[in-house]
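Chemist: fold the following for me, if possible:
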Amino acid sequence: MLPLLTCCLFLLYSLYHVFAAAGSSSSHQYAPRSYPVVGCLVDFYWNRRRLLGWYTGLLAASPSRTIVVDRLGARRTVVTANPANVEHMLRGNFGNYPKGKPFTDVLGDLLGGGIFNVDGERWYAQRKLMSHEFSARVLRRVVGAALEREARAGLVPALDAAAASGAVVDMQELLRQFAFNVICRVSLGAKDPGCIELALPLSRLAAAFDAAAAISARRGAAPVAAAWKVKRALGVGSERQLRDELKVIHDAIMEFIRGSREKRPAGRDRDDLLSRMAAAGYPDEAIRDMMVSFIMAGRDTTSSALTWFFWLMTLHRDVEREVRDEVNACMRDHQEGFGVDLECSRKMRVLHAALCETMRLYPPVAWDSKHAAEDDVLPDGTRVGRGDRVTYFPYGMGRMESIWGADACEFKPRRWLTLHPDGVSPFKYPVFQAGPRTCLGKEMAFAQMKFVASAVLHQFDLRPVAEDTPVFVPLLTAHMAGGLKVTVRRRPPQQHNGTCAI
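Modeler: Predicted coordinates for the structure are as follows:
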């Protein structure tokens, strides 16, 4: 396979220079350089390890904030950072922009028929069922309790131990473990009284999710999709590893589902998602796929945002002081130092602004794609053909001066405190999507992030080990390359009267 790849690259390199003499098919500096037959494949290949920066630069230079990426071996792709186009896709002409078969092919092995990998009636039915998971009652009773238990069992003791020993801790990994355990409690009821345990350690299941998500993301980023499809058919390389990791995930969750169905005490009213799906008559495989989707979304998005949040706090100590002052005023339990409750967290405007600003610059999902069911024309005049991929780009949108002003690339949480009461349009800030597919877990995500931020900042000071700017890696959900290594120092106890002062 390697000799074949070498030959292909040599051919592309030769074609590049042949057609370069003839000139690009587009004279605009903001468009990817494109040539007959190969399209912009050569430019795409050379920029494949810096697609975020490449796309952002092209979009910023484009008058319409939209570019077309047309390359050999892949379907035509429209990439946009234009809010009007995003609104058209996600609301105005929603029915014409489903996930589409190309998306479900890439993620089908991992997500199966779960809510993030289906369209139409199957998506609507699952969304309706899942909406119960994010009611205020469930957030208070189930999510709040899960956050408290995991903070008590893992997060705070781990930071305490690091502070006492002077050891370096990887905050990204610690936050991912915390979020994974919380979402397993919420979705599966795992570790809760009256519920069976998973058959393997959560750490092994989490590792399987990590590997499967990374390989699935590389499928989507492959210059030529046929490469991973051939590897999957032959059962070799990364595709063999993906198959093995998926077996770990599927076997563990299926065993849990069956055991939970058999061993749940008679007459016990359980309120986790698994129980409600079973009561609704879903077969075990459908429940499994929903659990996989729910765990993937609930674990990686919040931990990604919090990792970048804590790193930005180490760079902007003035903002950190403001956030900490607000946290100290709202903390309800200074003796044990766990996070703020749901009601108080809703009043924390400074922390909320800092989290929003973090996700503007470092969104947990850097881009999202739909596939046009029929021909269309976007509001900026860009033609979309049937089957074209249309990608909206939260990472790039967060850096557009046309949306955020001349200081778009700067971390300034106060911009969120001066907004209109209705806030910023979700089509300018599509971190939680928008329209009918708006993220159901938005409030849950903010509750979890505020809980963790308050628990950590109230008790601890974090200092990064490295001074270099971390690398943002946009897999299915983004992460920080190499993690966030910090040293930890415990803060002195704070005096308060037990009430929220905001």
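Chemist: okay, CA-based contacts and neighbour counts for the rest of this
Modeler: OK.
Chemist: close enough to count as contact, Phe472 and Ala481?
Modeler: Yes - in terms of C-alpha atoms under 8 Å, Phe472 counts as a neighbour of Ala481; the distance is 6.4 Å.
Chemist: those two - which one has more neighbours?
Modeler: Taking other C-alpha atoms under 10 Å, Phe472 and Ala481 do not tie; Phe472 has more neighbours (17 against 12).
Chemist: for the more buried one, give me its contacts.
Modeler: 362, 478-481 (C-alpha atoms under 8 Å, 6 or more residues apart in numbering).
Chemist: which one of those is nearest Val106?
Modeler: Checking the contacts of Phe472 against Val106 with C-alpha to C-alpha, the nearest one is Ala478 at 17.4 Å.
Chemist: setting aside sequence neighbours, what's the nearest residue to the closest one?
Modeler: Once flanking residues are discounted, Ala478 sits nearest to Pro364: 5.1 Å by C-alpha to C-alpha, 6 or more residues apart in numbering.
Chemist: same question for Ala162.
Modeler: In space, and not counting its chain neighbours, Ala162 is closest to Val488: 6.1 Å by C-alpha to C-alpha, 6+ apart.
Chemist: surely that neighbour is in a helix?
Modeler: No - counting by DSSP: H, G, I helix; E, B strand; the rest coil, Val488 is not found in a helix; it is strand.
Chemist: show me the contacts for it.
Modeler: 159, 162-163, 166-169, 460-463.
Chemist: can you tell me the closest non-neighbouring residue to Val384?
Modeler: Nearest to Val384 is Asp376, by C-alpha to C-alpha, 6+ apart, at 5.0 Å.
Chemist: where's the one you found relative to Val118, distance?
Modeler: For Asp376, the distance to Val118 equals 22 Å [C-alpha to C-alpha, to the nearest Å].
Chemist: I'd like the structure of this one too, to check against the first:
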Amino acid sequence: MIQRPGGVRGIITANPSNVEHILRANFQNYPKGERFSFLLHDFLGRGILNTDGELWKMQRKAASYEFNTKSLRNFVVEAVQWEIKNRLMAVLKNACERGEVIELQDVLMRFAFDNICKVAFGVDPGCLHPSLPRSQFAEAFNDATGISAGRFFSSVPFLWRIKKMLDIGSEKRLREAISVVDEFVMDIIRSRRSEISEGHLREDLLSRFMAAAISDLDQLETECDKNGSQKMAMVSEKSELFVRDMMVSFMMAGRDTTSTALTWFFWLISSRPHIQEAIRREILLVKGNRNSITVEPEDQWVVFDFDELKGMQYLHAALCESMRLWPPVPVDTKVAATDDVLPDGTVVPRGWFVSYSIYSMGRMESIWGGDFMDFRPERWLKDGEFVGENPYKFTVFQAGPRICLGKEMAFIQMKSIVASVIHRFSLEVDSEYVPKYAMSITLRMKTGLPVNVKSR
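Modeler: Here you go, the predicted structure:
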């Protein structure tokens, strides 16, 4: 049993049977809970990451439909390919030619932010421009995320509420950051609403959700009475705010996770040249199946389509093995709605939090065997083909009804980046550099990952 500041009690488990019970078998009894929603409400509102019950189900249903469309998948692939060819490779090439050390975690976070903005909103903030410019929106989003998460880690519960009431310190910065985010997002929503009303539909998530929302509003309009115009204005405003909450949730979910996973991955393989060579052999095999296998000039960086990425089984295994040891989100927490008993006999009183440690589960001999601390992609392969693990044993993407909708999107981005980068460059890390964990919802490196870029 653990007691957090403020008298909040709960347990932490690393038992796959308990995790399956929490995430699937007794899913309805383990929502995120009011405390979680309360702490993040200022930033996330009623978005899919911050809700339970019917509101969550409705958003999940709408999002599931869009995330499973081939058109969105193709849009994601094209967005990732463009960012690699026009931004990422240029940044690495410049660092290579100048002999400069670059901070890879920052580069990957910039990539992820550009990409999620394109996929979510159809806009390009240009964070990964070769000059690595500052972005007011990106900085505001980062501040809002970090300060909101900091509410969970405060040693003095509700100190943040006093700061918020007085509009001082971190809460003042949070208010200012959210204001910047809201202005940016709401301007796009209103502009997109006008475009859709005129029959112009883009491929990004916002356009897809807005099209559905406008359809619902049109239906409501036909049912309004003589005061309908006023009612419609209220409904429209609420609809726009609701879409805002959904989109901010998707951005938060997709921004830090892939960049964090890739940072640890590149750190891991930097000291394992045999892993790098195995990945390069697979890349050459995939390229060999193209019509031409001639070496491309440097201004024509190699990118890969969806089918080619799907064929990179060893790379997929290596990424999973990296996330097993260094999961982007190390722990997740639910709250017991009613008294319960976990499969291992642990009694969970109503109102207690129940956390499961993804980080610990990836490092247990009882789950992974005697070589549990070895970085061995082969454990995920059988006859050269990737074989997935029990999702309640490997819970990086959650499991059950709340399993990550963006899982395929995440692998598209991660595999695309690794394949294109490792094909042209070697990223070298000082052998004496030891990363430290940042206090955050995601397992970021506290001081980033400095690398030397060498051409191949």
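Chemist: residues near the residue nearest to Ala478 of the first structure, how many?
Modeler: Pro364 of the first structure has 30 nearby residues by other C-alpha under 10 Å.
Chemist: what of Gly381 of the first structure?
Modeler: 11.
Chemist: and the counterpart of the residue nearest to Val384 of the first structure in the second structure, what is it in contact with?
Modeler: The alignment partner of Asp376 of the first structure in the second structure, by TM-score structural alignment, is Asp340. Neighbouring residues of Asp340 of the second structure by C-alpha under 8 Å, 6+ apart: 347-350.
Chemist: quick one, strands of the stretch 101-250 of the first structure?
Modeler: 169-170 (DSSP state E, counting those that start in this stretch).
Chemist: report the longest helix in the first structure, please.
Modeler: Looking across the first structure with DSSP state H, the single longest helix is helix 284-315.
Chemist: now Asp468 of the first structure: which helix or strand?
Modeler: Here Asp468 of the first structure, judged by DSSP states H and E, is contained in no helix and no strand.
Chemist: just give me the match in the second structure for it.
Modeler: Checking TM-score structural alignment: Asp468 of the first structure goes with Tyr433.
Chemist: ok, and the contacts of Phe472 of the first structure in the second structure?
Modeler: Shared contacts between this structure and the second structure among these (both residues aligned by TM-score structural alignment, their matches' C-alpha atoms under 8 Å) comprise 478-481.
Chemist: the first structure: which residue goes with Asp371 of the second structure?
Modeler: Using TM-score structural alignment, Asp371 of the second structure sits opposite Asp407 in the first structure.
Chemist: skip the chain neighbours and tell me the closest residue to that match.
Modeler: In space, Asp407 of the first structure is closest to Glu401, 7.1 Å off (C-alpha to C-alpha, 6+ apart).
Chemist: that neighbour contacts Lys428, doesn't it?
Modeler: No - shown here, Glu401 of the first structure and Lys428 do not form a contact pair, counting by C-alpha under 8 Å, at 11.8 Å.
Chemist: pick out whichever of those two has more residues nearby.
Modeler: Of the pair Glu401 of the first structure and Lys428, Lys428 is the one with more neighbours under other C-alpha under 10 Å, namely 21 against 13.
Chemist: and that one, what element?
Modeler: Short version, using DSSP H and E: Lys428 of the first structure is in no helix or strand.
Chemist: give me every residue that touches it.
Modeler: By C-alpha under 8 Å, 6+ apart, the neighbours of Lys428 of the first structure are 82-83, 86, 397, 403.
Chemist: also Leu174 of the first structure?
Modeler: Counted by C-alpha under 8 Å, 6+ apart, Leu174 of the first structure has contacts Leu155.
Chemist: quick one: map it onto the second structure.
Modeler: Under the alignment (TM-score structural alignment), Leu174 of the first structure maps onto Val107 of the second structure.
Chemist: tell me how far its match lies from Val434 of the second structure.
Modeler: 19 Å.
Chemist: for Phe36 of the second structure, same thing?
Modeler: Phe36 of the second structure is 33 Å from Val434 of the second structure, where distance means C-alpha to C-alpha.
Chemist: likewise Ser455 of the second structure?
Modeler: 24 Å.
Chemist: what's the answer for Asn115 of the second structure, then?
Modeler: 29 Å.
Chemist: which one's more surrounded, the two?
Modeler: Asn115 (29 against 12).
Chemist: quick one, what contacts that one?
Modeler: So Asn115 of the second structure contacts 79-80, 83, 124 (C-alpha under 8 Å, 6+ apart).
Chemist: counting neighbours, which of the residues you listed comes out on top?
Modeler: Neighbour max across these (other C-alpha under 10 Å) = Val80, 26 neighbours.
Chemist: who touches it in this structure?
Modeler: 115, 413, 416.
Chemist: quick one: what's aligned to it in the first structure?
Modeler: So, by TM-score structural alignment, Val80 of the second structure is matched to Leu147.
Chemist: go on, Leu443 of the second structure?
Modeler: Using TM-score structural alignment, Leu443 of the second structure pairs with Ala478 in the first structure.
Chemist: just checking, that match touches Ala366?
Modeler: Yes - under the criterion of C-alpha under 8 Å, Ala478 of the first structure makes contact with Ala366 at 6.8 Å.
Chemist: can you map out the helices along the stretch 151-300 of the second structure?
Modeler: 159-166, 169-197, 205-221, 228-270, 273-288 (DSSP state H, counting those that start in this stretch).
Chemist: Gly362 of the second structure matches what in the first structure?
Modeler: Checking TM-score structural alignment: Gly362 of the second structure goes with Gly398.
Chemist: right, I mislabeled it, should have said Ala278 of the second structure
Modeler: Going residue by residue (TM-score structural alignment), Ala278 of the second structure aligns to Glu322.
Chemist: tally of neighbours for its match?
Modeler: Counted with other C-alpha under 10 Å, Glu322 of the first structure comes out at 13.
Chemist: same deal with Trp267 of the second structure?
Modeler: Trp267 of the second structure: 23 neighbours (other C-alpha under 10 Å).
Chemist: residue in the first structure matching it?
Modeler: Using TM-score structural alignment, Trp267 of the second structure lines up with Trp311 in the first structure.
Chemist: which residues does its match contact?
Modeler: Going by C-alpha under 8 Å, 6+ apart, the list of residues near Trp311 of the first structure reads 464, 484.
Chemist: can you tell me how far it sits from Lys128 of the first structure?
Modeler: From Trp311 of the first structure across to Lys128 of the first structure, the span is 36 Å (C-alpha to C-alpha).
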